[in-house]
Each structure stands twice: as C-alpha cells, then as structure tokens.
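*Asks:* sequence and predicted structure, then a few things I'm wondering about:
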Amino acid sequence: MKFFSLPRPGAGLVLGERDVPEPGPGQVLVRLRGWAVNARDLMIVKGFYPKPVKPDVIPLSDGAGEVVAVGEGVRTWTAGDRVAATYFPDWLSGPGTPEKTADDLGGTLDGVLAEYAVFAENALVAVPAHLDYAEAATLPSAGVTAWRAVVEEGGLAPGQSVLTLGSGGLSTFALQFAALGGAHVVSTSSSDEKLERLRALGAAETLNHATTPEWGPAVAGLTGGGVDHVVDVGGGGTIGQSMLAARYGGHVSVAGVLTHEGGADPILVLVKQLTLRGLTNASRETFQAMNTAIERTGLKPVIDRRFGFDEVAEALKHLESRTHIGKIVLESA
C-alpha cells in the first residue's frame, strides 16, 4: 500500500510503500477512499505546529473509507461498512479531559494519509449514506468542531443570530448548521465573490472585512446590538472584533487560530458579560449526533476542489493560498 510520511517537520512529505496492516484484537482495517486537509496539517508539514508530533508521522487527521477486515472481538463493524475516523480516538463521550485528548491522529499518532489504516473499534463512526467518501472525510475536524460551536456548546435556537468568519471549511459548516437551525447568519470575507457564495449557502447578511476593518461594530449595528453567537477562527487577529460583534451576554467560540498578531482588551469580556469558549474538535458521541442531523437534512459539505491521493502537496499549496471556499479534499480513483 502507498502512504505518505513526514521524516521531520519542514522536510516535506515522502511517498512510501509497505504491506497492508493486519487488524489485531478489537481493531478494524479500513481502506481509505477520501481525505480532507486542514490548516493544522499545513502547520505540521511546515514545522509550525505547537503541539507534539511523533517522528516520521503519517499526516492528516481526516479520512473516510470502507471496512475490509476486523480483528477478534469486534462486533460493531463488518466488511463493507462506510466509516470515518475520529480525531481524538480516546474521546468517546462527555467533556474533554487531558487524558481523552492526549493523542490525536496525524500528531502524536499516525494519521490517515495512507491507502489502508488500522483503527480501534470505537474510534470510528458510520458516515451519512448520501455522502461520497471525500465528502465524508470533511466531517471529523471542520464539521465536528463547527457543530460543537454552533449546536452543542452554542445551544442555538431558531431566531437567534450567528456570525461566521471567512469561507474555510469550519466556517462554511458553521454557516450551514446555523442556517439549518433557523438562525439569522452574518458572514464576513475579504472577497465580494466569496460573499456572494456565502449568501447562496444561507447567510442573510454579509460584510467585506477588507473594506470594513471595524467589522465588529458594523455587525452589531446590523443585528440590533450584536449577535448571539460568534464562531471565531482567526485568533489574535480577529477576537477583538468578534467580541465587539457579540451582544451583551453573547457567546464567542474560539475554534481556530489562523493569526497570532493583534490582541483584545479583556475588559470587553467583563463589560459585555460574554462567554468566551475555546474548543478543539469533540467526542465520538458528538460526531455521531452531527452525522444523524446531516443524514436527516441531506446537508452536503462545501467542496472547493478535489485532488488525487498523490496530489497532496498540490492540495496543501491550494489550502495555503486561502483562495478556497469550503473544504479541499483528496480522493482515490
């Protein structure tokens, strides 16, 4: 089987071949058919990721495929089942803890950038039947994190307002989930062309943050004092404006850190009595709840571009360009 590894951060990916692994007791062998790339993957490959990465790691956390064999004692899965791997294999349910989130795919553990991989029986979820493998591969990171921000942690109710930032995979998922939940969604981007696409996905109002750098107060003005929920993916460069955009007593989910520069005055958290919640992915239980909703509604992830398995370098380069809308995926022939 083919696989990619990273000899050391910044060294570039290396294509290799090895025997297809055998599943041991309690394990499942999956033939991977679809993969998705994330900003985290780019950081790991370039050597900028601040958390531990195992030597010679197989990168990528997001993959989907079909079960081809199971080890002794496995009862949940049989050959032919369509599955996706969970980002944190040990986080099955409940709140996150250091123990549950200690190991992650493509970081401390080998990831999914291979034609075959072995997973623990309970580190997989069934994927919605109407999605192809590449679409299903967008769910483990961007989909689950957006669902947690908007629905699980945010507690979205119909008629509330939500602000999403940019047009990446997590933000487009957050927009779709919020719109499906009956929210009034405001979305920002630096591109008028992208804003048009975001409106087509369900954004009621849009703002160009390049031409409106003080977009926080502008959003508050559009929504009669501020939005109920903000899904912030920018980090230091956006959190200050996000807090200005939130209503008094509003909820701000910090779901990504694309920029470290800038800053925010913490007095806003006090004065506006905001809930500022950092989150990274979620449990297997949350993943399953999201998939149930996706299957019931027929939601389709937004795919910007599809690459072949061998074109992972081109896919990461496209991700780095930040010209995409939604997710960038790889798929096998």
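*Replies:* Happy to help now that I have it.
*Asks:* CA only for contacts and neighbour counts going forward, please
*Replies:* Will do.
*Asks:* OK, contacts around the residue of the chain positioned farthest from its centre?
*Replies:* The C-alpha centroid of the chain is most remote from E72, which lies 32.3 Å away (C-alpha atoms, centre = their mean). Residues in contact with E72, defined by C-alpha atoms under 8 Å, 6 or more residues apart in numbering, are 24-27.
*Asks:* adding another structure so you can compare the two:
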Amino acid sequence: MRAFHLTGTSIDSLKRVELPIPAPAAGEVLIRLRAASLNYLDLMVARGQFPVPSLPMIPGSDGAGDIVALGDGVRGWAVGDRVVPGLIVDWAAGALAAPLAQRMRGVTLPGSLAEHATVPATALVRIPDQVSYRDAATLPIAGTTAWNAIAGRVRPGSTVLLLGTGGVSLFALQFAKVAGARVILTSSSDAKLERARALGADDTINYRSVPDWDAAVLTLTDGRGVDLVVETVGATTFARSLNAVAVGGTVFVVGLIGGGELSVPVVPVLQKVITIQGNNTGSTAHLADALRAVATNRIAPVIDRRFAFDDAPAAYRFLESGGHVGKLVVDIDP
C-alpha cells in the first residue's frame, strides 16, 4: 500500500513508501482510507514538538474510509461500512482517564497518511450517507473539539469569541450559529474576516489594526464581555482572552500555536469567577455527536484546499504557513 513515513523531526523527513497492508488484530477493523485532514497536532509531530514512541511512523491523525476486513470479536460493524475513527482510540465515552489516553492515531499508533489502517472498533463512528469522506475526515480533532466547546455552554443569545480562522474556530462558528449565538471573530487578515462574515460571524476584528482587540470586544458587548472564548492560540493571547470574557464566563483552552507556557493574571480569574476549561479533543461519543450535528444541520465543513496523496508534504508546508482558512484535506484515493 502507499503510505508516508515520518523518518525524522522535520516536514522534509516525510517520505513516500510502499508497505504491506496490515491485518486487523482482535477487536480491530481494517479501513481503506479515502481522505485525511491535517491538524496543528500533525505539524507538531512532524517538527518533533510532540513526542512519538519511535520513528519511522505513519503520521496523520484524522482520516475516513470504509471497512474492508474485521478482526476477531468485532460486532456491530460490517465490510463496506463507511467510518471515521476518533483520535484517542480507547476513549469510547464518559470522562477521560489516564489509561484511556495513551493510544492516539498518528502519534502512538499508525495514522491516516496511508491507503489502509487498522483501528480499534471502539474508535469508530458511522458516516451518514449525506456526508462525504472528505467532510468526515475533518471532524475527529477540529470538529469534535469545537463541538465540545459549544455544546452545553452556548444557547440562544450567548456571545462567543473565536480567535483566528483555523479548523476549530470555523467549526465553532458554525456550531455556535446553529445554537443561536452571537459570534465575534478575530484575525490578522481582512480577507479571512470577510470569509468568516460570509459563514455567519456577527462582528469581526483585525487584531493587527486593532492590537487591543480585547478592549474592542468589551466595546462591542457594552462592557459585559463574552460568555465563551474558544482560546485556540495560547500564551500570546491568554491575558486578553481573560479580559474579554464576561463575569462567570468560560475560557475554553484548545490550542497553543502562540506558545505553551502561560503567565496568567490571577486577579481577573478571581474577580470575574472565570472558568478555565482544558480540552483533549474528545471521545468517540463526542465525535459521533459532532458528526450528527453536521449531518442534521447540513453544515459544510470549510475545506480551504485539497492535496493529492503524493503532495502531502506540501499540505504540511501550507499548514505551517498559516495561510489556510478552515481545513486542509489530503485525498488518498488515486
């Protein structure tokens, strides 16, 4: 089968290889992958910023395809079923516990930049007929994370602040609008802000021309602040996110592209009784909920560009450039 191996700690170390098709072990299925999508996690793995057990390995956390073989003991699935697996394959539902968090596709297990992959059946979600492989492949990390940020926290009349126009932010925008929320979104690009408005963003702020964007958020909300900040950046924006959130609001922490070491002002956390909520993507059940929300509300995931399989390194480089809006997809079908 065609695959990519990550052989070192750089994008240049992605090498196209031919490998035997793996056989599913007990409790696993063999998937013929049709599409993959890239996340910042994949970029961190390729750069050596996120540890992997050994190299070479097949990278790429997110993908979708159809089942072509069943391992012993697998029930409820059949050859031909269209499926998308989650990132953390042993986290089926409920609260995350340390023993469940060890095995991750594209990190500690072979990922989606290959024609075939074996996946534990506990990680599978069935793809509805109206959802394409490409759209389903965008959901395991970005869609699930955004769903967990919005679900249960946003209701009609809530105000949500989103940072940037990456996959998580745009999924959160789409889910928040379905929930009846007002959405404020920031970016350094007027062109990206225009695309966000076309997707339903109510207010947009260019943080290059308005460096004190948190003050602008407070102005837009008559001094109240927002109910929820989906914090996809990290260290460079965190203090402003705390300033922009309302009394009793939540800062939902999902990203660290702006740095992973925080220096947090404690006073606003105490005075405004802010909830700082961490997130580790989500369970198989969370992925199923996100996929159901996409299908039911006819949400079209925002796919900026598609790349041919052999051009996967170019997809990584484009992700690294930060020029994308939404998701980048690698087509695995020839």
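*Replies:* That came through, no problem. Keep in mind the model is a prediction, meaning the values are calculated, not measured.
*Asks:* circling back: so the residue farthest from the centre of structure 1: helix, strand or coil?
*Replies:* Here E72 of structure 1 is recorded as coil under DSSP: H, G, I helix; E, B strand; the rest coil.
*Asks:* ok, then the element right after the helix or strand harbouring E295 of structure 1?
*Replies:* Assigning secondary structure by DSSP states H and E places E295 of structure 1 in helix 284-297. Helices and strands here follow DSSP H and E; after helix 284-297 of structure 1, the next one along the chain is strand 303-308.
*Asks:* so which elements touch that next one?
*Replies:* Counting contacts by 3 or more C-alpha pairs under 8 Å, 6 or more residues apart in numbering; DSSP states H and E, strand 303-308 of structure 1 is packed against strand 327-331.
*Asks:* burial of the nearest residue to A101 of structure 2 once chain neighbours are set aside, as a residue count?
*Replies:* In this structure, A101 of structure 2 finds its nearest non-sequential neighbour in I88, 6.2 Å apart by C-alpha to C-alpha, 6 or more residues apart in numbering. Residues near I88 of structure 2, counting by other C-alpha atoms under 10 Å, number 27.
*Asks:* before we move on, the earlier item: overlap between the contacts of E72 of structure 1 and structure 2?
*Replies:* Retained contacts for the contacts of E72 of structure 1 in structure 2, judged by both residues aligned by TM-score structural alignment, their matches' C-alpha atoms under 8 Å, are 24-27.
*Asks:* using PyMOL, make a named selection holding only the buried ones among the residues you listed.
*Replies:* To isolate the buried subset of the kept ones among the contacts of E72 of structure 1 in PyMOL, counting by 16 or more other C-alpha atoms under 10 Å, use the following:
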select buried, resi 24+26+27
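*Asks:* which ones among the kept ones among the contacts of E72 of structure 1 lie within strands?
*Replies:* Those of the kept ones among the contacts of E72 of structure 1 mapping onto strands are Q27, per DSSP state E.
*Asks:* any chance you could map the helices in the stretch 201-334 of structure 2?
*Replies:* With helices called from DSSP state H, counting those that start in this stretch, the stretch 201-334 of structure 2 shows them at 213-220, 238-244, 266-271, 284-296, 312-321.
*Asks:* how about the secondary structure of the residue mapped onto L195 of structure 1 from structure 2?
*Replies:* Aligned counterpart of L195 of structure 1 in structure 2: L193 (TM-score structural alignment). Secondary structure assignment for L193 of structure 2 (three-state DSSP): helix.
*Asks:* what residues are up against L193 of structure 2?
*Replies:* Counting by C-alpha under 8 Å, 6+ apart, L193 of structure 2 has contacts 185-187, 204-206.
*Asks:* ditto for R82 of structure 2
*Replies:* R82 of structure 2 neighbours (C-alpha under 8 Å, 6+ apart): 64-67, 126-128.
*Asks:* before we move on, what about L30 of structure 2?
*Replies:* 22-24, 67-71, 116-119 are the contacts of L30 of structure 2 under C-alpha under 8 Å, 6+ apart.
*Asks:* just the buried residues out of the residues you listed, in ChimeraX syntax.
*Replies:* Buried residues among those (16+ other C-alpha under 10 Å), as a ChimeraX selection:
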select :24,67,68,69,70,71,116,117,118,119
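*Asks:* now, the contacts of L30 of structure 2 that are in strands?
*Replies:* Using DSSP E, the contacts of L30 of structure 2 in strands are 67-70, 116-119.
*Asks:* most widely separated two among those?
*Replies:* L70 and H116 (13.0 Å; C-alpha to C-alpha).
*Asks:* hang on, the earlier thing: mean per-residue distance, the helix holding E295 of structure 1 versus structure 2.
*Replies:* Once fitted to structure 2, helix 284-297 of structure 1 is off its aligned match by 1.2 Å on average (mean C-alpha distance after the TM-score superposition for structure 1).
*Asks:* show me what that helix is packed up against.
*Replies:* By 3+ C-alpha pairs under 8 Å, 6+ apart, helix 284-297 of structure 1 packs against strand 124-126, helix 144-147.
*Asks:* could I get the helices of the stretch 201-334 of structure 2 as JSON lines with distance to R306 of structure 2 and mean neighbour count?
*Replies:* What follows is those, written out as JSON lines (distance: least, C-alpha to C-alpha, whole Å; neighbours: other C-alpha atoms under 10 Å):
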{"stretch": "helix 213-220", "distance to R306 of structure 2": "32", "mean neighbour count": "18"}
{"stretch": "helix 238-244", "distance to R306 of structure 2": "32", "mean neighbour count": "22"}
{"stretch": "helix 266-271", "distance to R306 of structure 2": "41", "mean neighbour count": "12"}
{"stretch": "helix 284-296", "distance to R306 of structure 2": "20", "mean neighbour count": "21"}
{"stretch": "helix 312-321", "distance to R306 of structure 2": "8", "mean neighbour count": "17"}
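*Asks:* go through those helices and name the closest to M44 of structure 2.
*Replies:* Of these, nearest to M44 of structure 2 by C-alpha to C-alpha is helix 312-321, at 9.7 Å.
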